[in-house]
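Visitor: build me a model from this:
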Amino acid sequence: MKQNNLKTWFKSGAPGVWMSGGAVAIAIIMTLGLLAVIATRGLGHFWPADVIETDYNIPGQEARVMLGEVVQLEEVPRARLAASGLPVAEEGGEFMTRELLKVGNRDLFGADFTWVVGEWLENPRTPAGVIVVERREWGNFYGYLVDVKQDGQVVASGDAAWPALQERIARVDDLHAQLVRLEKGDIGSINHGLERLRLKTRKLELDGKLDAAAQASLDAERAELEARYKVLEEQLVTLHQQFNRDSMTVRASDGRETEIVLGKVVRAYQPNAMSTLDKMGFYALKLWEFVSDEPREANTEGGIFPAIFGTVMMVLIMAVIVTPFGVVAAVYLREYAKQGVLTRVIRIAVNNLAGVPSIVYGVFGLGFFVYVLGGSIDSLFFPEAAPAPTFGTPGLMWASLTLAILTLPVVIVATEEGLARIPRAVREGSLALGATKIETLWRVVIPMASPAMMTGLILAVARAAGEVAPLMLVGVVKLAPSLPLDGNYPYLHLDQKIMHLGFHIYDVGFQSPNVEAARPLVYATALLLVVVIALLNLTAVYIRNHLREKYKALDH
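Guide: Now for the predicted structure:
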């Protein structure tokens, strides 16, 4: 009886349903678990952890004071520590604790991180007076504030030093914002204008049209720009003098004192004296800095906004390029091409293109788009810039075109499947009412197939946003803080190199000189890349669902 029930259960298909449901549940759990690990390790980096001060007593050596954040704890075999040359006693347990401390002060100690044996740390404490100084160079400084100086003269010390320091850091932040606006905005615009005049002069020379009147006009325009530059240069010198006016004296854990110019300081804070609410506010500030600021310190500090902007801009341009080409190709194959051997071969080729390694597309983009097409554009339209390339070098446009070629098969296949699902009666009804074939396609067939087109675009965006290998050859670089979109004509600079989140992860994770500092940023950037792809896809999904509801009535 039980055996018959078991056979009936298998024949009903219930085991397959349970297996499919279990597989989906496992996949969801693994995905959420991976995202949780990435989020924990990445987002935890921005929390202002307490700074401990402890005595490090290595057997046989004089004890020394250490100051820093505990980053990682692990247990290692005692024999392994002994083999590394540490004076580890033979008696004791099999394992000992090893801690990774972020001690900062790279200019004094030579490294930001150091491993210590946990059993040798004595008398740990968290003094409220410890300060953490985020610097534009040399990483963080951990120590104690001694005094604040203005033009080399002490203006505050003791209990009055900390409020004076915060007041002057706020002043320096305002000056830094003015410097950035002046250098990147006004002076950058003038430099762009001078370069435009240089190229215009060279073009007139090549065309034989540089007469006295044209030269006088160019000289007058150049003189105006140079006069504006001199005024801005005086402002720049004044701002730099004010920017480097203040400094502070700080004392490290080993007693050494050093002077730090406040112009090199991003912020200073006392994590041990901060309340939970203060730490939450600081955490939100650091997260905002991460997504809105430019990178610094070999991409291991600051933000990644240029990488976010470059990724989104490249994907949007790719979508604008790949969608019409993919739709036109699919419409021709499904609606116009004779269904024969040649058409089947083309479909097989398109399907096989989806499996070509992405680096092959990168080599193709470098060889054809950059060298052949870009070089031809330079020789035809930008001879005045020679020998410096304009489009004959990797840039945003070539990166977008390479991704468009890479994702084109996905859009073609998805669109063609959508066209195939539209009933033949719909086409015949439109033709019977007097519409031409092109009108039927444009007003009936393509609108009904638009959800399938959006599905192809979603898949294309998901693949393109995560690609790295081909982009390394056709336009993505390690550091490009200047955005390809600005206020200078032609506003969108398709010839400019960009940053990309995927390449940023690779660079920070595998090319960074400061591995320990880079590791949490790898997790944070990876999480941000997932969020960016999800937002792009959700936008496309919303559009697809809207189109599906709009044309649902035509399906029946």
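Visitor: use CA for all of it now, contacts and neighbours both
Guide: Noted.
Visitor: state which strand of this protein is the longest.
Guide: Ordering each strand of the chain by length in residues (DSSP state E) puts strand 64-77 first.
Visitor: buried set for the helix or strand following that strand?
Guide: Later in the chain than strand 64-77, the nearest helix or strand by DSSP states H and E is helix 78-83. Using 16 or more other Cα atoms under 10 Å as the test for burial, helix 78-83 gives 78, 81.
Visitor: do stretch 335-353 as well
Guide: Per 16+ other Cα under 10 Å, stretch 335-353 contains these buried residues: 347, 350, 353.
Visitor: close enough to count as contact, the last one and residue 407?
Guide: So the one you mean is residue 353. No - with contact defined as Cα atoms under 8 Å, residue 353 and residue 407 do not form a contacting pair (9.1 Å).
Visitor: sec struct for residue 85, please.
Guide: The three-state assignment at residue 85 reads coil, by DSSP: H, G, I helix; E, B strand; the rest coil.
Visitor: hey, where'd the helices end up in the stretch 451-556 of the chain?
Guide: 471-474, 501-510, 515-550 (DSSP state H, counting those that start in this stretch).
Visitor: winner for burial among these?
Guide: The highest mean neighbour count among the helices of the stretch 451-556 of the chain, using mean count of other Cα atoms under 10 Å, belongs to helix 471-474: a mean of 26.
Visitor: packing partners of that one?
Guide: helix 358-364, helix 396-420 (3 or more Cα pairs under 8 Å, 6 or more residues apart in numbering; DSSP states H and E).
Visitor: let's see this one next, to set against the first:
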Amino acid sequence: MNISVKEWFKSGAPWVWLTGGAVALNVIMVAGLLALIAVRGLGHFWPADVLQADYIESDGSRVVVIGEIADSEDVPAIQMREAGLEVAEGVETVRRDLLKVGNRDLLGSDFRWVTETGLQEIEHPPHLFVAERREWGNFYGFLRQVKQAGELVGEYKVGDADAAYDQLYAELEQRLDRALDIHDQIKDIEKHEIGAINATLERLRLRERSLELKGQLTAADQADIAASRAEQDESYKSLQARLEELYRQIGRDSLVAEVSDGQVVEIELSKVVQVFRPNAMGVGTKLGFYFGQIWAFMTDEPREANTEGGVFPAIFGTVMMVLLMSILVTPFGVVAAVYLREYAKQGTMTRLIRIAVNNLAGVPSIVYGVFGLGFFIYFLGGNIDQLFFPEALPAPTFGTPGLMWASLTLALLTLPVVIVATEEGLSRIPRSIREGSLALGATKAETLWKVVLPMASPAMMTGVILAVARAAGEVAPLMLVGVVKLAPSLPLDGNYPFIHLDQKFMHLGFHIYDVGFQSPNVEAARPLVYATALLLVVVIALLNLSAVAIRNRLREKYKALEH
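Guide: Alright, predicted model coming up:
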């Protein structure tokens, strides 16, 4: 039976298709965005082949270039001709490649643009090696010698057998492993053992100052504190002697390599993170190296103005801040919602409060940051320092941006979301359940605590999920209340009181901003922006999925009561 267009529209079918199409379009756009971020970010860790070629400059001179292709683009031929390059007639576009040449300490820049037509005699020598350094980025060249304390322990000359190069490279890897092990020992001593001594000495200083301010510093206290300091000083001297010996050992070995222009460079192995030969790797070896690089990115600390190394402190800071924010916002939001729904008289004032709560959800986040800076840090934190930490003044303890104030600020920012979601959950609980509980002799408080709130817990978790989704990606307020470019230590460590809520911390969102817009090396930072953005999405998704799993479990638990 034929249906007229008018009847078809009246049936609502077109709107169903329109809605479905809009949802499908949104899903495709989100998937496309995530795919773009993933490809651009994860592709950075693949050990791409390194080329060696002769390159004809615009003035006709010929140079040797070594590097890996980081990006490519097509440019108008007229633009190339204006730059002095020869381009055949009839050619409209010329491809040019962004070559990562490394050796920034020698060449002045990690990258350079080369045209496709200018590259001649391209090859991928298997002897080319890449050294990831702690400073100055990657090094590209050919290994020539390995030295120990200035003495030659291995050498390769052009024309020698490949086996000789492999043997020299194996010697380099063995000595690099030793240098990395010593570096880890130095880091452990400096960051943990000496850090613990410094923390103990600071506690002794504050204890002495506190007793002095109270007028209770006795000769016995001074002797006890002096004895403790002497004990810590002895431990420090012992660790310092170990450090001096380790520094002598780590600076013993070095490599000598030849770069693209024939220059010979010597590099201490203490300045090298890893070496690899991408042109000599098979697919399986590259895959192993690739996943190792991704793991290092997630577990290492940043280097080189955050353009090298990993982002573990930022991951840790983000997760810890979100967890603290959730712990703070949930009770406040639930209590406010319970009062508005269960106890407040439903009148004009209550309606105005609900309107105010809804309006707070639309306040720009930077306003919350300014409020957190003024109220939490300067007023509340300053008074806490005056009352509880006078011995540390004038150095602030809580009167400075830190993890606790950042968590409180975001808890305030997301509070309206939790209140609204919890109120909605409370309103959906049938009145008959409340009346049944009261009829059985339970008080209103017992009904609320043992019946109503458990049944409304899935709605509370929905509010927490929405709060986490918003708070984890915020950047603007955090710049004012605790986030920094580089935090020297994590807010959780082995030194008393173990969780340092007064410390500044790193955050993935701010890390993206810093690397993308404040980095001195834009080309090197670009892929890390994509990689960190993908990681932030994954972290938020994992946090939300954890909350969703808890909510679903609660929903199943109390489903029977709803019916």
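Visitor: one step back: what's the longest strand of structure 1 aligned against in structure 2?
Guide: Counting by TM-score structural alignment, strand 64-77 of structure 1 pairs with residues 63-76 of structure 2.
Visitor: got it, and stretch 98-116 of structure 1?
Guide: Here stretch 98-116 of structure 1 aligns to structure 2 at residues 96-114, judged by TM-score structural alignment.
Visitor: so which bits of the matching stretch are buried?
Guide: Using 16+ other Cα under 10 Å as the test for burial, stretch 96-114 of structure 2 gives 96-103, 110-112, 114.
Visitor: now the equivalent of residue 390 of structure 1 over in structure 2: how far from residue 199 of structure 2?
Guide: Aligned counterpart of residue 390 of structure 1 in structure 2: residue 397 (TM-score structural alignment). With distances taken as Cα to Cα, to the nearest Å, residue 397 of structure 2 is found 14 Å from residue 199 of structure 2.
Visitor: who's more crowded, those two?
Guide: Just comparing residue 397 of structure 2 and residue 199: by other Cα atoms under 10 Å the higher neighbour count belongs to residue 397, 21 against 14.
Visitor: now the more buried one: how far from residue 487 of structure 2?
Guide: Counting by Cα to Cα, the gap from residue 397 of structure 2 to residue 487 of structure 2 is 16 Å.
Visitor: quick check, residue 94 of structure 2 in a strand?
Guide: Yes - under three-state DSSP, residue 94 of structure 2 falls within a strand.
Visitor: pretty sure it is touching residue 78, no?
Guide: No - if you go by Cα under 8 Å, residue 94 of structure 2 and residue 78 don't touch, sitting 9.3 Å apart.
Visitor: mind listing what the residue lying closest to residue 137 of structure 1 once chain neighbours are set aside touches?
Guide: Distances taken as Cα to Cα, 6 or more residues apart in numbering place residue 297 nearest to residue 137 of structure 1, at 6.3 Å, with adjacent residues excluded. Counting by Cα atoms under 8 Å, 6 or more residues apart in numbering, residue 297 of structure 1 touches 136-139.
Visitor: what do we get in structure 2 for residue 251 of structure 1?
Guide: In structure 2, residue 251 of structure 1 lands on residue 258 (TM-score structural alignment).
Visitor: typo on my end, it should be residue 235 of structure 1
Guide: Residue 235 of structure 1 maps onto residue 242 of structure 2 when the alignment is built from TM-score structural alignment.
Visitor: distance check, that match against residue 323 of structure 2.
Guide: Counting by Cα to Cα, the gap from residue 242 of structure 2 to residue 323 of structure 2 is 39 Å.
Visitor: how about residue 42 of structure 2?
Guide: Per Cα to Cα, residue 42 of structure 2 is found 27 Å from residue 323 of structure 2.
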